Each structure stands twice: as structure tokens, then as C-alpha cells.
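J.: predicted coordinates and the sequence they were generated for:
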Amino acid sequence: MEYLDCVVVGAGWYGLAAAKQYHCTQPERSLAVLDSEASLGGTWADHRLYPGLKSNNMLGTFEYPDFPMDTETFGVKTNEHIPAPVVNKYLKAYAANFGIADFIRLQTKVSVAEHQDTAEGGWILTVVNAEQHESKLFTCRLILATGRTSDPFLPHFAGQETFGGRLFHGKQFRDNRDTLQTAKAITIFGASKTAWDAVYAYATAGVKVNWIIRHTRFLTWFSPCIWGDADGYNGIRRFLHGTALGRRIVDTFWSILGNDVMTLMKFDAHPETAKLKPRTLPMFTGDSFSILNYNTDFMELVKSEKVQIHIAEFDHLSPGKVHLSDGVEFE
């Protein structure tokens, strides 16, 4: 069994930061960064860079404080949204710059982590490599940085066995990007950032888009999070959410923010864009929101015949067709 001082699980933004900090402060200690994918980067790994993907952030707002993303090296200019390949390049450069690239073990998945109830403590990890060979290692310290987007959730749709068309999760968009040229029609289910990006990519490629949107769910002090006290500002939270004056401040804040969004997006300017209007308050929508960082006007696509929005539940699939809860069906 291999023995290590520290193991970081996950080679995305947070895993790399944790590994860098540990290595730079304790360079004599042994370290491994385990990631189940074939490339570092997490959400920004090679295989997840689907067509047109950009960060919602602009230059200078999406970087580590000790490793600036400068224009000369990475090619992004001031007030430009950062393209996904640049984020990927930046993370690889960060790992190389701080000497942690050699500690990264890709295509290595942790299947079991067992804490040792002894005086020494530590963890025994069961890991599986790309060839599905299983082994164990011991680590004194275990840092989990797997994020929330590691494993895609693809629900089972009634009738999918006889559907006949291609069915894939947004995480596999890159691997299915040939459909931008081969598909005549595409159905997109959901309204997250990835969904908006996919709608834009297909519509601008001339593919007919049927977009199914159901009804979905920041600023931490203004959000009634049940784990809020963990940030150490429970007094501020108690005032904002536990007093009449505080709640009035919170309500006013979200009202102003919501009205700004409605005004800037011009949802009510057209019957089709009105279908994209949030049906819940911003406070309850959280990180389902994104921003318009596209090269052309997204809303013009929605107003055109290229995109058809359906506010309904997904019912079932049949050979070559999608069926909705309101009786609508389409190719």
C-alpha cells in the first residue's frame, strides 16, 4: 500500500488551489492529486469545452490572486469574457508554474474513502484506474474538491429505448458536437447556462431548436441559507432575516435586482422572449442564472423561427418524436 501525507480529490479550480497551497507551504511532504477524468480542469477540462463556451467572467475577475491572467500570455483583452479554452490553458499553466502538475494522477477515481479510527487517524482510499484496476493507498490528510458537476444526471425518459435519436447530457456536448452539422432538429431540456449555450450554438448553426423549460428554484448575506452561520457573520444574517427592518432591506434588495434583470433583458418585448421570464424571484433562482456573453443577440434567435420555447413538462419519447405534458409533440 502506498503512503502519502496528503491526497486531494479533484483537479479543478479548488483542487489545484488546495494542492498548490499544501505543496508550497510543505514541499517536503508527499502529495497526490487524483482526478477521474483524462485532463485537469474540472468543469474546464479538455473534454468539457463544448462549442462557444465562455466564462461569465471578464479578464481580471476569474483568476488566482497569485497568478494573474495577463493579456500578453492568454490573449484576453480588458472587458472581454474569457473563452473556455483560455480558462483551460490558464489552469494548466497554474499547475505547471507552482510545480504541482507532476503530482496529478488522471483517470484515477476514488471509489471508497475509509477513515481510520486510530490514534494516527488518516484515510484508506480505494482507487480505480483507467484499466479498471483497483488498488489502495493511505493518506494522513484528505481534501475533497470534487465540485457539483462531476457526475452528470441524465434522467430516464419513458420510451427512450425506441426513440432512435441521439440522447446525451450537456457534459457530453463536446463529444457530440458533430450534431451541429448533422442534426435537422434538436430538443434541449432545461434552462441552465449550458442549456442557453446549447440553444445559441445550434440555432446559429441553422438547426431547429425545441427548448423545454420547466419551472426552476447570492449574495450570501441576503439569502436565507441554512448553513449561513458557517461564514462567521451570523449577527448580520440574524439582523437581515430575523428582524422586520432587516427583512425590508432584503426584500428591497431583491426587488431592485430583479427589476434590473427584467429591464436589461427586455423579456416582455416579444411573446417568445416573455417565455424566458423567470417565474420565481431571483433569491430563489441562485446559480441557475447566467448572463448574455454571446457574439450576437440571443433574443433575436428566440424571436425567430429557429427557436421554439415550450413551457411544459417532458412526458415521453416515441420513435423520432418528443411528447410534452400539454399534448404537444414534435420531431
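T.: That came through fine.

J.: alpha carbons only for contacts and neighbour counts from here, please
T.: Fine.

J.: and the helices in the protein?
T.: 13-25, 71-74, 84-97, 179-182, 193-204, 234-242, 244-265, 298-303 (DSSP state H).

J.: angle of the third one against helix 13-25?
T.: Interaxial angle, helix 84-97 versus helix 13-25 (axes from the mean of the first three to the mean of the last three Cα atoms, to 10 degrees): 20 degrees.

J.: then this one, side by side with the first:
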Amino acid sequence: MLDPRTSSVGVLGSGAAGLITAYTLLQDGFKDVTIITRDKTPGGVWADERVYPGLTINNVHGEFRFSPQPVPPAKSKTKRLSGFEMRDYMQKFAENYLQNKIHYGLEILKVTRANRSPSGWNVEVRDLNSNEQKTLQFDKIVLCTGVWMQQAFRSDEISPASAKTAAFKGRIFHSQNFRSELDRLHAEGQNESAFGEVVIVGGGKSAQDVASYLANKGVKVTIVFETTDAFLAVTSPLPDFIRRSRFLSIVSPHSTLNSRLERFLHTTSLGSNIAHFIWKQIIAGSFAAAEVSDDSPLKNTHDAFWGIRINDEGVPQPDGFHKLVKAGKINIVSPTRVASYSTDGDSVILNNGGKLRADTVVLATGYTSSWHPIFDEETSVDLGLNRHPPDPSLLQTENEWNDYVSLRNPPKAHPSGEQWASSIYRGIVPAKNLLNRDFAINGAVFTTNNGYAFEVTSHWISSYFLGDKNLKLPSSPEEALAHADRNSAWLRKRYPDMLLWANESYSSDLAFWTWPQVIDELLEDMGLKTYRSGGNWLTWPFKVIELQEIEHLKEERDELRGAGKQ
């Protein structure tokens, strides 16, 4: 039988998921591993061409990293790594472990099955330096494009095309291009004042970061949104046993309740009241820490319990978003949205009939899926990549969790039949392609601890490609699809309407606060120890989760193989 390690593996994307996936495959003995990216540097969202002053990581220090490489102390007062520090970390990781494995400046045009036996993939690319097009061939593919290879989402009403039709005279660009716009400005010998009056469309993290940077440069900024992200904030840093433990994951329900404490919190009235009280106190404390008054438009946030649009601000700083709003340096117009460009050429029209002057419009409006541009319909169908409307006969699956008292009285949402179901098993393998073992995804599961999640997922993928007998898999594509459908039913119940908001390239699973439970499921699949942070019946919810817990997963998997459990 052919050794899977002789297979050529193409890793599409050089973000965090792509880097750790390639590293793990190489450590497991795969000889021919190549990362393909259109970027000039590694890191994805943290690539040099995307980071800009004021961009900060939305994780507590020590979470977003990989076990082989320590993370340096944060230099900021918030104890959060800046975008530039994350860039340096990713570049150092690539230099240390992936020399000559990353092919930069290659834009992926199309991915199709190769016409060769028994399997294989063609990846059509364009060299951005020479404009030459060529086809690369791989036996296996790991899709790690995340949201950063994709085109920015812009509604038709506020798209650049609409701006042109309305003869808008100012600048217009998406927030993902903010760094390149800054570079262009500085190359012309101008400073940020050249942006004039800026209107930022959207209330998410990127909108807030751009607004904060410009306000700190003295630029007049107005940010427009209907609802902004919820956030966590404290007056002083929380102890690690609260913020870096399982505590928040336990007070957030998961599809399977594995402990008495979780069952108490989510299936009893008293426990549910306690769980909701904790969340209400967390959010109330966050508003207080950021000095957000009751009449502030910043109170127009998504629900922190029922949603996944939550930022972790830590200790608010004077030059941070919420304090700048309080100081009057950032103007907020909410709840409303930008509906169109005015025909006067220098303003935008709001859906409430108002008008805002704008010399520059920044669209912080989200992204479309990174998968659609590179997979044609035939390949998507053949692979089973696309999500689909829920099977009407399976809608009753949501009743499985009717005993979850904590999920009663959800916010108003679209009917389940109008939402989505994923076709991706564990958020990693398209169910239809399960038995081929030649395609996997890393980075499509939405979590709050990407470093830990990406690394464990990379080991699961490597075991899957190696054909490890100890890796527990469904017996058939049909069983895998049933599992994916069940998980989608759970997500529709747990996070109403979130599957309509999040695009499919990072919503195969929404393991937000409950990422420890989801990671334990992957570890259990591989036959490895779960609940690695330890503790006894009383202390386990508060034990700090560290990357050192998973630094020897390769050796553990090797031992299982050698013990005859292959």
C-alpha cells in the first residue's frame, strides 16, 4: 500500500491555519507540502500588507499562538498584541519552520479535480509578478483561505459602482484595504488629514479599529451602524483562572453537556438563571468599565449570550474606541445605515433620511465566502462543499435540545427553514468526500482561541490523511452528513440567525465560547486525552488552558500507532 506521506499536499492560504497545518504535516513526515498564497508575506490577516497602526489582536495574551513557538510579551498597556507584533510572530514562525515551503504572489483562480487516478487536484494560479498563469497539481488539498483571500462584501447601494454612478468625488475603499490606502497616502507625502471627513460604514471590530486610528490622528470620523458588536471590558485585567479557563465555556451551552455542572446550568431553572445572571453581569460590567452611558448609541449591541459578534477589549484605554467615543472624538450615528450616495458628490444618505458629509467612505461591511471564486459549481457539488437549506424532514432535530432551559425565550429570528445547514463534517471534511481522504479544511470553525483550535485541527487532518485507524470517523458519507446536519440544527437553535450573517468559509461550526468542548471532541476522535487542563471535581472549570497541553500531540499519536491501535 502506498505510504500517504509520499503524497503531495497543497495548503491553500498562508494565514495562521495554513502555517500550522503545513508545520504539522511536515512533522508527521509528509515530504511534499506547499503553501500557496497571493500575499507577499505570511500571516493572512496578520500579513505585513494588511496590518496598520492601531490594529490589535482580539484575544487575551498567550491564546493566539502555536505550541512550538513562544509569544513575546505584549508592549501595549492593554497587554494585547498589536497587529505588527502578530505579523512578526507569524513571519518568525514561517522563517523557523517553513523555509522554502511557501510560494508567495500566486493568486488562486480555480481548484478542480485532476483527470488522473486514483485522485488529485489541479490548482490554477496566476503569478502576480509575471502575470503568467499555470496549473499546479497536488494529491491532497487543505483549504485554509479563511476570510482574507476573499473579496470584500459590499451591498449594491454603497458599492464603488454605485458611488461612481452618483458621481461621488471622494475616496471609497473597504477596511481590509486600509493599510494600502495609508501607504499610498504617505507615499504621496500626505498625512491622514488628506482623508478629510470620514464616514465608516459598519460597527464591527475593523470599523472600530479604523475609527480609533483616524480619531487619534485628529481626523473627523463618523461611524454608522444599526447594531455594533458586544464587548467584554474590565477595569483591571481578569485573573487567568477566569479568562483563560473553561469558565466562560461552561456558562455557554454546548450541544452535548458532558458534566453535571453544565447539565445543572442549562437544563434546570435555577442553573439557567445563574448562567444568564453571569452573562448579564459580564455585559453590565463591560459597559461600566468602558463608561458607556445608558443613552449611548454604543448600547445598540448584539446580544452577547445569543450571538457571536463579541469583542474582547480588556482594560479600555484613553486612545481606544469606547473612550474616544465618550470623549467626543468619534461621532456615532445609530441605529441606522448608509442607504446610498448623494448626488451632490460629497455626502451619503442614511435610511432614516439624514445626510452625512463624506470626503472618504470606509466600508467595514464584512466579506463574502472565499470558497466561491475558486470552486466552480461542478466541483462544489462533486466535493459536497456548499452549505444547503435544511432538509424539511430534519427540522424537528432542533427539538433534541428542548430540555435546555437556558435556551428558552430566544430573540426573534428567521424560521429555521429559511436558514442554512453545513455539509462539512466537524467543520473539517466535506461529508460527501469523507472516504477519499484527499481534501480537508482548517479555519472554517469560528472560535475565540484560534491558535489552539487550528493546531489541534491540523493534527486531526494529518491523522485523516495518514489513514490512522485510531481516528474515529463516520462509517459513510451519509452518516457524516447526518452529523453535520445535526450540528447545523444545534447552531440554528443556539445562535439564531448567525448562520445567515456568517459566510460559509468560516461558519462550518460556531464554537465560540464552547471551543474547549469542540476541541475535546476532536481529541477524542483521535483517541487522545481530553480535559487537558486538569483539576478535580471542584477546580476543573477554573484551570488555565495552556498551549503546552498539546505540544506533544504528534508523539501521542505516534505512540497510539505503535501500540497496535492502527
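T.: Structure's in. What do you need? Because the structure is a prediction, the values reported are computed rather than measured.

J.: adding distance to residue 325 of structure 1 and mean neighbour count, write the helices of structure 1 out as TSV.
T.: What follows is the helices of structure 1, written out as TSV (distance: least, Cα to Cα, whole Å; neighbours: other Cα atoms under 10 Å):
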stretch	distance to residue 325 of structure 1	mean neighbour count
helix 13-25	40	19
helix 71-74	47	12
helix 84-97	36	19
helix 179-182	26	14
helix 193-204	20	21
helix 234-242	38	16
helix 244-265	28	14
helix 298-303	22	18
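
J.: nearest to residue 290 of structure 1, of those?
T.: With Cα to Cα as the measure, helix 193-204 is the member of those nearest residue 290 of structure 1 (5.5 Å).

J.: residue range for the closest one in structure 2?
T.: Aligning helix 193-204 of structure 1 against structure 2 (TM-score structural alignment) gives residues 205-216.

J.: would you format the helices of structure 1 as TSV with distance to residue 65 of structure 1 included?
T.: As requested, these are exported to TSV (distance: least, Cα to Cα, whole Å):
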stretch	distance to residue 65 of structure 1
helix 13-25	11
helix 71-74	16
helix 84-97	11
helix 179-182	38
helix 193-204	26
helix 234-242	27
helix 244-265	28
helix 298-303	33
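
J.: of those, which is nearest residue 57 of structure 1?
T.: Nearest of the helices of structure 1 (Cα to Cα): helix 84-97, 10.5 Å.

J.: quick one: that closest one to structure 2 mean distance?
T.: Superposing on structure 2 and averaging over aligned pairs (mean Cα distance after the TM-score superposition for structure 1), helix 84-97 of structure 1 comes out at 1.2 Å.

J.: who touches that helix?
T.: 13, 16, 20, 40-41, 44-46, 49, 53-55, 67, 69, 74, 101 (Cα atoms under 8 Å, 6 or more residues apart in numbering).

J.: out of the helices of structure 1, nearest to residue 318 of structure 1?
T.: helix 179-182 (20.1 Å).

J.: off-centre distance for that closest one?
T.: 24 Å (Cα atoms, centre = their mean, to the nearest Å).

J.: residues near the residue nearest to residue 203 of structure 2 when sequence neighbours are not counted, how many?
T.: The shortest distance from residue 203 of structure 2 to any non-neighbouring residue, by Cα to Cα, 6 or more residues apart in numbering, is to residue 228 (4.3 Å). By other Cα atoms under 10 Å, the residues close to residue 228 of structure 2 number 24.

J.: kindly report the same for residue 50 of structure 2.
T.: Neighbours around residue 50 of structure 2, by other Cα under 10 Å: 22.
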